[in-house]
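Enquirer: Kindly generate the corresponding structure for this input.
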Amino acid sequence: MAAEGNAGQLIGVVTLLGAAVVAVPLFKRLGLGSVLGYLAGGLAIGPYGLGLVDDPATILHVAELGVVMFLFVIGLEMKPSHLWSLRGQIFGLGSMQVVLSAFLLAMVGMAFGFSWEVAFVSGAGFVLTSTAIVMQTLSERGDILAPRGQRIVSILLFEDLLIVPLLAIVAFLAPAEAAPVATSPLWQRIGIALLSLGALVAAGLWLLNPMFRILAKAKAREVMTAAALLVVLGAALLMEVGGLSMAMGAFVAGVLLSESSFRHQLEADVEPFRGLLLGLFFLGVGMALNLEVVGRNWQIVCMGVVALMLTKSVCIYFVARLAKSNHADALDRAILMAQGGEFAFVLFAEALKLKVISPEISANMTAIIVLSMAITPLLVVMHKRFAHAEAIQMDGVEEPHDLQGNVLIIGFGRVGQIASQGPLAKGATISIIDNDPDVIRNAALYGFKVYFGDGARADVLHAAGAEHVGVILVCVNDKAAATRIVENARHECPQAKLVVRAFDREHALELVQADADYVVRETFESALQMGRQAVLALGATDEEAKELESQVRSRDTERFALETAGGTFAGRALLLGNIDRIDPPRHDTKPEASSQPAESGI
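Expert: As a prediction, the model looks like this:
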């Protein structure tokens, strides 16, 4: 019997993993994102799909730890000083959005014929945005640390803080016959919550770092992993005992460890569990979609989804514009945060227990929340695909006009910034153009005047003074753009020496044929230095290492010259290796670099 029970559990685990492995890559291939893949996979295997898994509630309860771990990782990225700088957004922007949304959503509930108590609970539940869906989407887009991402994170943090007061309001709205099952007085719950939060902060400030130092000295990797999980789950448990959100506890623990020297180790240890459990959470949400309820009350459920999502998105957009966000950011936030969230399930369960709402309303609202969560990733994909491109913000950005200098730098990213140091040290006067307004504004913080312009255009080259410069450094991180710039610059500015950044060997050949004077493959020199250090580590002297590096460079230059059309560009190809001669190939018993296939990525 025990073997049969273990086999049954194993079948469930295999089914969950199989659904994720099949659905997620398929949906990502279709451009619909991983979240929608998880939701569809959960719906397919759940009790209202194929019926392979019949207990989505338990899976959701366990998988909430994925959200907890996600918030811990986000907390590690936010130092306390940075979080303090967001206090205005957390309490100002967050409270404005929540209060206005709750009022309007309650009005929608009353328009559907519910009492004001039921309408308030339903609207308050829908106000609480899905942290899991929003954070996962921001993470996939790389927007979490961007300004618009930080505003969304601030609002989510404020919503997490609402758990206790909302549950207290639900208890206050409970009818008299439900009073015996009500929880402890509000003042006592607030006191316990503050005590739990204080204990967590104290542990983070004075206990965690010494504990990790002791464990690090033990040099037991598995113990460090166990300690990382202990911190996350312990913080979540402490907040749960205090009546706060588990995710909030994990976030606070992450913030307290954000300046720890063990931060990166903790993130690496937690990451695999976070990804797996978060995926399991989305599977559980998909399985929880009760198709019987949707089918029986499809009109009210569908109307509720549309009405609540539309009302909330309009409210979010209005608040965002009121807070000086541009149209694109406001619309993006409205679409991304228009759904209800996982904490609504907790609120509805408490309201059902206290008889504030009926079982039928609870089932309908749960279906509405789950449907809104399932629809959101699809809306995000559609918005990304069909929305107009964002207008470039040109505040503080100037276009070039009759610039004067003897060196022109096109592209001022990592390569352009480093390449500029040599001419500046030589005393050259430099002009800089770039087509990324953010790069221009960031460079201004360090005293560089960068002008906006597309270096591939002849008129921009003339405005930048290219016909008067002696050297043009082309440092853009775009193969096609670099080639166009060289072609135009060679035609418009024949007097200038063109020093160009190449992506790889194939691109370097293309640039040489476009008549660039000096081409530097962006990874070649660093790769040579790594090889030289490896030779030194093997016991070679400096002279031997230098000679071996010279041989590799010579053979690479020779191969490059042979690859150009009929050797026509062999002379110019010498410049690519930064040497002044080509040694004849040697035929020793040991294989030489020239006998190896030409690399394609350097």
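Enquirer: rest of the way, CA atoms for contacts and neighbours
Expert: Will do.
Enquirer: which other residues reach the host helix or strand of Leu36?
Expert: Leu36 is part of helix 34-45 when elements are defined by DSSP states H and E. Residues outside helix 34-45 that contact it (Cα atoms under 8 Å, 6 or more residues apart in numbering) are 15-16, 19-20, 22-28, 49-53, 133, 136, 279-280, 282-289, 374, 377-378.
Enquirer: With stretch 369-379 instead?
Expert: With Cα under 8 Å, 6+ apart, stretch 369-379 has contacts from 32-33, 35-36, 39, 126, 130, 133, 285-286, 288-289, 305, 309, 335-336, 338-341, 344.
Enquirer: structure for this one too, so we can compare:
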Amino acid sequence: MAIDLLYNVLIFLAAAVLIVPIFKWLGLGEVLGYLAAGVVIGPSVLGLVPDAEGVLQFSQVGIVFLLFVIGLELKPSRLKVMRKAVFGFGSLQVAVTTVILAISAWWLGLPPIAALVVGFSLGLCSTPLVLHLLGERKELQARHGRNAFALLLFQDMAAIPVLAVIPILAAGSLIADGVAPLLGEILLAAGAFLGLIVGGRYLLRPLFRLAANTRSREVFAGTTLLVVIGAALLMDIAGLSMALGAFIAGVLLADSEYRHNIEADIEPFRGLLLGLFFMAVGMTAQLGLLAQQPWMIVGLTLALLLAKALSMIVAARLYGTGWREATNLGVLLSQGGEFGFVVLTAAGTAALLGQELVGLLVLVISLSMAVTPVFFLAHVNWIRPLFVGKPRPKPAYDNPVDDSPQIIIAGFGRFGQIMGRALQGLKIPYTVLDINADHVEFVRRYGNKVYFGDASRIDLLRAAGADKARVLVVAVGDIEASMRIVEQVKRQFPHLRIFARARNRYHAHLLMRAGIHNIVRELLPASLELTRDVLIELGIPSEQAQHTIDTFRPHDEQALMRQLEVFGNEKKLIQTVQEAAQELEALYEADEEVATTAPRRNAAPRERQDP
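Expert: Predicted coordinates for the structure are as follows:
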């Protein structure tokens, strides 16, 4: 049994490693690569893994993790900024497309409920495929890119209640057994739903705080897996979708200080399991249908692409966009999507749809996804130039407040908090990462947005927005941790401008050797300011005391640079320190001579002016 399991794992990994990179190189995206890999190793081609249905059942855990990550991204502030595009344009498009496709399915002979499920599932688009195409052409921030993202976000949210309702729609015993059994199921589902929300609201943060205090990455990752799988199983026991439970758990943690760390820990599991799901879908694709009825399959695929493109253009025009943007969206979002696989599979499992019909529609969706990159490239080269004209005025939602951070502060102790208060007063967005869980919890009580996490982790920095940020402030007190962060960031995010806090001269030398020049020694400004006040207290005039400090600062910086040249050579370092002390004494003696001779130069004119 163990050998068979290892054999299957080896087959999946080999297929993914060999086939997915080819599809990425062709610009078709990872999703199609996984689908093709599944087709190759599935029963339709090589038959290396015969139990496609069993793999598909297990691989739906990937969708659970995907929904959890989507929930983590849905912060209330982000939805508020994009609410018009998400709920206005998104709901309009889903309604128009679902109605058109459902009526078509009903006309072809499906019952009303089945036709509605088919219309909705075919109306969903592929989030990873569309975002990949937009990112490849750097059009995510274009007008049609933002509208596409808003639409995909709404579709992801809309799929959740549909997945939850499918088991209820499949309760065919309503007429035979009466309303009581259905009411019992609804009450059980509602109780589980409320229990998850209430329990998660009051238990999740203490649970993650306890895990964070262990300082063990494995314990924290295990806690994340426990929450995701536990929430999914709770919904499954209540008769609802497992994905719904994971989504709710993600939303409950969206504003948590542990969000970035959770996202970084869950990403590898999500990616692998989601890839396994797409491979399982490819394994279940009935290529025999394409060989037996090629014209019907191709005709249905083209009909789906045309119907979705037209419905997208209609919805975009009703929403108020121009023809150029509407056609961009129509071509870009004309394919089926991975959530269509999920909804159709759930409907087939619940016996709302026949397995033959599910296989046919899965094949049609797969083919529509395969041809979308080609159609979009043709549209960009030949159709889009025809719509070049005067730019339309931007709608209000095109100028949102950017919630991606311009500044990331690593460490939020006394040093970092001062900077954070100043930035908050200027309304400059920033993200804070701190490794001390107790400290994070304490600081958040005062309204500060601080996230738990080790800023030396590349995955965590990427989850916190390091790809888009401009400045990283390393305010970590521990010297080794500070240098670890600097080394990782300079290697992985070379565009980030690094400003660092140095504990002492040794730390400053380490930072300078690492190529960091925006350095503040934490004790130097306060020490010089206090020295000036002490000199004034001793009777030295305030101007002279300030001049003493102004003389010391550049001299100390020059000495620091000279000592950097002999870093690691203790004998030469001692000699440099002694020479610097002698130079400073000479500077002060020269200043004293100037101060004593200056009154004599000014005395003669005053005497001549006396009567």
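Enquirer: Drop anything exposed from the contacts of helix 34-45 of structure 1.
Expert: If you count burial by 16 or more other Cα atoms under 10 Å, the buried members of the contacts of helix 34-45 of structure 1 come out as 15-16, 19-20, 23-25, 27, 49, 52-53, 133, 136, 279-280, 282-289, 374, 377-378.
Enquirer: In helices, which of those residues fall?
Expert: 15-16, 19-20, 23-25, 27, 133, 136, 279-280, 282-287, 374, 377-378 (DSSP state H).
Enquirer: which one's the longest helix in structure 2?
Expert: Selection of the longest helix in structure 2 by residue count, based on DSSP H, yields helix 570-609.
Enquirer: now Val298 of structure 2: how far from Thr531 of structure 2?
Expert: 83 Å (Cα to Cα, to the nearest Å).
Enquirer: distance of the nearest residue to Ser95 of structure 1 once chain neighbours are set aside from Arg87 of structure 1?
Expert: Using Cα to Cα, 6 or more residues apart in numbering and skipping residues adjacent in sequence, the residue nearest Ser95 of structure 1 is Phe158, 7.2 Å away. Distance of Phe158 of structure 1 to Arg87 of structure 1, given as Cα to Cα: 10 Å.
Enquirer: cool, Val108 of structure 1 as well?
Expert: Distance from Val108 of structure 1 to Arg87 of structure 1, by Cα to Cα: 31 Å.
Enquirer: Show the contacting residues for Leu71 of structure 1.
Expert: Ala247, Met248, Ala250, Phe251, Gly254.
Enquirer: Show me what Met242 of structure 2 aligns to in structure 1.
Expert: When structure 1 is aligned by TM-score structural alignment, Met242 of structure 2 is paired with Met246.
Enquirer: quick one, strands of structure 1?
Expert: With strands called from DSSP state E, structure 1 shows them at 407-410, 430-434, 451-452, 471-474, 497-502, 518-521.
Enquirer: Glu592 of structure 2 matches what in structure 1?
Expert: Checking with TM-score structural alignment, Glu592 of structure 2 has no match.
Enquirer: count of neighbours near Glu592 of structure 2?
Expert: Glu592 of structure 2 has 13 neighbours, counted by other Cα atoms under 10 Å.
Enquirer: Any idea how many residues pack against Asp269 of structure 1?
Expert: A count of nearby residues for Asp269 of structure 1, using other Cα under 10 Å, gives 18.
Enquirer: Have a look at how far, on average, stretch 4-17 of structure 2 is from structure 1.
Expert: Stretch 4-17 of structure 2, aligned to structure 1 and superposed, deviates on average by 1.6 Å (mean Cα distance after the TM-score superposition for structure 1).
Enquirer: Now that stretch: buried residues?
Expert: Asn8, Ile11, Phe12, Ala15, Ala16.
Enquirer: now for these, which pair is the farthest apart?
Expert: Asn8 and Ala16 (12.3 Å; Cα to Cα).
Enquirer: Any figure for the gap between the residue lying closest to the match of Met242 of structure 2 once chain neighbours are set aside and Met69 of structure 1?
Expert: Distances taken as Cα to Cα, 6+ apart put Ala236 closest to Met246 of structure 1, at 4.2 Å, once the chain neighbours are dropped. Distance, Ala236 of structure 1 to Met69 of structure 1, by Cα to Cα: 9 Å.
Enquirer: that older thread, ok, Phe158 and Arg87 of structure 1, which is more surrounded?
Expert: Neighbour totals were compared for Phe158 of structure 1 and Arg87, and Phe158 leads with 22 against 14 (other Cα under 10 Å).
Enquirer: Per the alignment, name the residue of structure 2 opposite the more buried one.
Expert: Per TM-score structural alignment, Phe158 of structure 1 is aligned with Ala158.
Enquirer: same question, Val512 of structure 1
Expert: Checking TM-score structural alignment: Val512 of structure 1 goes with nothing.
Enquirer: if I look at Val512 of structure 1, how far off is Cys302 of structure 1?
Expert: Counting by Cα to Cα, the gap from Val512 of structure 1 to Cys302 of structure 1 is 62 Å.
Enquirer: and these two? which has more neighbours close in?
Expert: For Val512 of structure 1 versus Cys302, the count of surrounding residues by other Cα under 10 Å is larger for Val512: 22 against 15.
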